[in-house]
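Enquirer: Dropping a prediction and its sequence here:
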Amino acid sequence: MSFKRSISSGAVSRARNYVLNNGISIPVQGYGLHNIPPSQATHLVTQALLTGYRLIDTGRYYNNETETTQGILNFLNDHPEVERSEINYVTKIWHTEQGFDKTKLAIESSLKRAEGLNYIDLFLINSPLSNKRKRLETYQALQESVDQGLVKSIGVSNYGVRHLQELFEWDKLRILPVVNQLEYHPWLKRPEIQQYCQDHDMKIMGSASLTLAKMLSDPLLIDIADKHQCTTAQILLRWGYQQGVISLAGSKSPKRIMENYEAIEKVRELSEDDMERLDFGKCYKVMCPWDPTTYKG
């Protein structure tokens, strides 16, 4: 069964998980910690977990790994019926930490910040912004962390086709990347990257799924949301799920955290007409400051 058929048939409404190419299950919905201040991270992570999220995405550059970990531990302490294995903790290597030795130190540092979780579920290379040697050395260090049982899965973020080809053509690739996390929404569908990832059994993890709130007042989006009696954010999230994407949504508002999590049930399925209206062809509208997938270094 293909990715698209599975999602468009409403499968996500029944099962909130995908299976990665290494056999590990991952939730289709994630709470993202980008731009969440450390002072708020612990509370908001706990709130997200109480809401139902089981995928928590942070990064070394976000400066909130410790606080994110504490939010998870607080939740697990208060809810012993939930196993640690049910929660997916994701973090990322920043580009200034790339290279074998620096990455080893960064992994060690992130593990210390994640003390109490015992391991990191998914470690990503945050972006390709270094050079080929450093990127591949970084991936080698990540592979060794999996060998040592410190990390369960590894992958990349903001990789264009060129960077992905570089990795898959590398003769030392032993552990396949499970995801490529990057900006993804109706105005930035990235068909070439999407096809490459699908051909290599990688999931796309969508960051900026809500367009950094820049398109939430778009008249077309509002019209579709009114039809489904939901928020425009919920339409964007359901759109991502029907594309087969693991969608991240971050918010500082408990109300919006709940609304975002409820998108799967609130909007059971967008119709073919809805999806066609949200098909902007080769539209290339980047909401983030710039697009690292185009990096040529």
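Expert: Structure received.

Enquirer: contacts, neighbours, all on C-alpha from now
Expert: Fine.

Enquirer: Helices along the stretch 1-150 of the chain, start to end?
Expert: Per DSSP state H, counting those that start in this stretch, the stretch 1-150 of the chain carries helices over the ranges 3-8, 11-14, 38-51, 65-78, 100-113, 132-147.

Enquirer: In a markdown table, list those along with distance to Leu278.
Expert: Output for those, formatted as a markdown table (distance: least, CA to CA, whole Å):
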| stretch | distance to Leu278 |
| --- | --- |
| helix 3-8 | 15 |
| helix 11-14 | 19 |
| helix 38-51 | 28 |
| helix 65-78 | 34 |
| helix 100-113 | 39 |
| helix 132-147 | 35 |
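
Enquirer: Please compare the first structure with the one that follows:
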Amino acid sequence: MSGSISYTLNSGNTIPKVGLGVYKTSPEVAENIVYEALKAGYRHVDSAALYKNEKEVCEGIAKWLAEDPANKREDLFYTTKVYDDHHGYELTKKSVAESLEKAAKIGYIDLVLMHSPKSDYEKRHGSWKALQEAVAEGKVKNIGVSNYGVKHLNELLAYKDLKIKPAVNQIEVHPWLMRSELCKYCHEQGILIEAYSPLAKARKFDDPDLQTLASKLGKSAGQILIAWSLAKGYVVLPKTETKARLVPNLEVFDIKLSEEDLALLEKPNEYFTTGWDPTVYPLDDEK
């Protein structure tokens, strides 16, 4: 099953529903795992300046593109992110330029995200201005945010010079961290949710309700969790450095979770983060 099945963003562009996450994927591994993922059917790769593997990820994409004339750049979706230490107009322009240089072999970047809201109003605002300009210049097709809470999105949407709304908000979300209010708000604003750490870093694989569903549907715990994100209407970004797991993470589109299945799996009262949570980062007047 191809990972090219897509959603339509508020920009009018499309984004594949399943992407390969490459957080903590070493540069030595990144090129090959991305190449193998594209061969396996993935059409979406999610990197970041912070990951220190943008160049290698793009090398893997370029290798796949060069392999066959039928492999088209427009069929792929490549994401990167501007980290917090490059917030502000000038630094964000610099970060985007550096990311574009690393992506030279693939021509353009499909999506650039603010990696988190962890700076201040002036810097966040300057960054968004720079990202809007990157879209106007044509080398970046879409822009969005990551780890933004409702208050951060409210701030952004109130910018007087807002020309482009965020296409996505990439957040940690899974059945033990459902973020119902935030996800509902994004849906109302036409901002697509992207789920990172959708498998909760395998820390909940022994959950009895998850195991019950996996057994019932004849799928792995990981496949059930990917299917949960898809059932919620999210882009889902499972990460693996293991070639053998690439195809199973795409073999999820036939999984139909019923309302009863979802109710069994979901734990709306839990708050289980596997890493940081900048969605709670204070605004300037809260510090």
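Expert: On my side now, so go ahead. Since this is a predicted model, take the numbers as computed values, not measurements.

Enquirer: before we move on, back to that, ok, which of the helices of the stretch 1-150 of the first structure comes nearest Phe280 of the first structure?
Expert: Evaluated over these, closeness to Phe280 of the first structure peaks at helix 3-8, with 18.0 Å, by CA to CA.

Enquirer: which residues sit against that closest one?
Expert: By CA atoms under 8 Å, 6 or more residues apart in numbering, the surrounding residues in contact with helix 3-8 of the first structure are 241-244, 269.

Enquirer: Starting from Thr68 of the first structure, give me the distance back to the aligned residue in the first structure for Asn32 of the second structure.
Expert: Matched to the first structure by TM-score structural alignment, Asn32 of the second structure sits across from His43. For His43 of the first structure, the distance to Thr68 of the first structure equals 9 Å [CA to CA, to the nearest Å].

Enquirer: So those two - more neighbours on which side?
Expert: A direct count of neighbours by other CA atoms under 10 Å for His43 of the first structure and Thr68 places Thr68 higher, at 28 against 19.

Enquirer: what sits against that one?
Expert: 41-42, 45, 58.

Enquirer: can you rerun that using 10 Å?
Expert: Counting by CA atoms under 10 Å, 6 or more residues apart in numbering, Thr68 of the first structure touches 33, 36, 38, 40-46, 56-59, 74, 89, 113-114.

Enquirer: now Cys186 of the second structure
Expert: Taking CA under 10 Å, 6+ apart as the test, what Cys186 of the second structure contacts is 149-150, 153, 166-169, 180, 192-193.

Enquirer: what does the helix or strand it falls within correspond to over in the first structure?
Expert: Using DSSP states H and E, Cys186 of the second structure sits within helix 180-189. Aligned by TM-score structural alignment, helix 180-189 of the second structure falls on residues 191-200 of the first structure.

Enquirer: can you check stretch 127-143 of the second structure too?
Expert: Stretch 127-143 of the second structure maps onto residues 138-154 of the first structure, going by TM-score structural alignment.

Enquirer: Going by neighbour count, which of the contacts of helix 3-8 of the first structure comes out on top?
Expert: That'd be Tyr241 among these, by other CA under 10 Å, with 26 neighbours.

Enquirer: Residue in the second structure paired with it?
Expert: So Tyr241 of the first structure corresponds to Leu230, using TM-score structural alignment.

Enquirer: So that match, which state does it fall into?
Expert: helix (DSSP: H, G, I helix; E, B strand; the rest coil).

Enquirer: My guess is it contacts Leu250. True?
Expert: No: between Leu230 of the second structure and Leu250 there is no contact under CA atoms under 10 Å: 11.4 Å.

Enquirer: what residues are shared contacts of those two?
Expert: Taking CA under 10 Å, 6+ apart as the criterion, Leu230 of the second structure and Leu250 both touch 17-18.

Enquirer: related to what we said a few turns ago, any buried residues in the match of helix 180-189 of the second structure, and which?
Expert: Residues 193-194, 197 are the ones in stretch 191-200 of the first structure that count as buried (16 or more other CA atoms under 10 Å).

Enquirer: dump the residue contacts of the aligned residue in the first structure for Lys216 of the second structure.
Expert: Residue pairing (TM-score structural alignment): Lys216 of the second structure is matched to Lys227 of the first structure. Shown in contact with Lys227 of the first structure (CA under 10 Å, 6+ apart): 221, 274.

Enquirer: Locate Lys227 of the first structure within the secondary structure: which element?
Expert: Using DSSP H and E, Lys227 of the first structure falls within helix 219-228.

Enquirer: By how much does that helix deviate from the second structure on average?
Expert: With mean CA distance after the TM-score superposition for the first structure, helix 219-228 of the first structure departs from the second structure by a mean of 1.1 Å once superposed.

Enquirer: Pull out the buried positions in that helix.
Expert: Of the residues in helix 219-228 of the first structure, 221-222, 224-225, 228 count as buried by neighbour count, 16+ other CA under 10 Å.

Enquirer: which among those gets closest to Gln140 of the first structure?
Expert: Lowest distance from Gln140 of the first structure to the buried residues of helix 219-228 of the first structure (CA to CA) belongs to Leu221, with 42.8 Å.

Enquirer: The closest one contacts Trp239, doesn't it?
Expert: No: if you go by CA under 10 Å, Leu221 of the first structure and Trp239 don't touch, sitting 11.0 Å apart.

Enquirer: Need the overlap of contacts for the two.
Expert: Shared contacts of Leu221 of the first structure and Trp239, defined by CA under 10 Å, 6+ apart, are found at 233, 274, 278.

Enquirer: Please determine how far the closest residue to the first one other than its chain neighbours is located from Thr138 of the first structure.
Expert: Using CA to CA, 6 or more residues apart in numbering and skipping the chain neighbours, the partner closest in space to Ala233 of the first structure is Leu210 (6.0 Å). With distances defined as CA to CA, the gap from Leu210 of the first structure to Thr138 of the first structure amounts to 30 Å.
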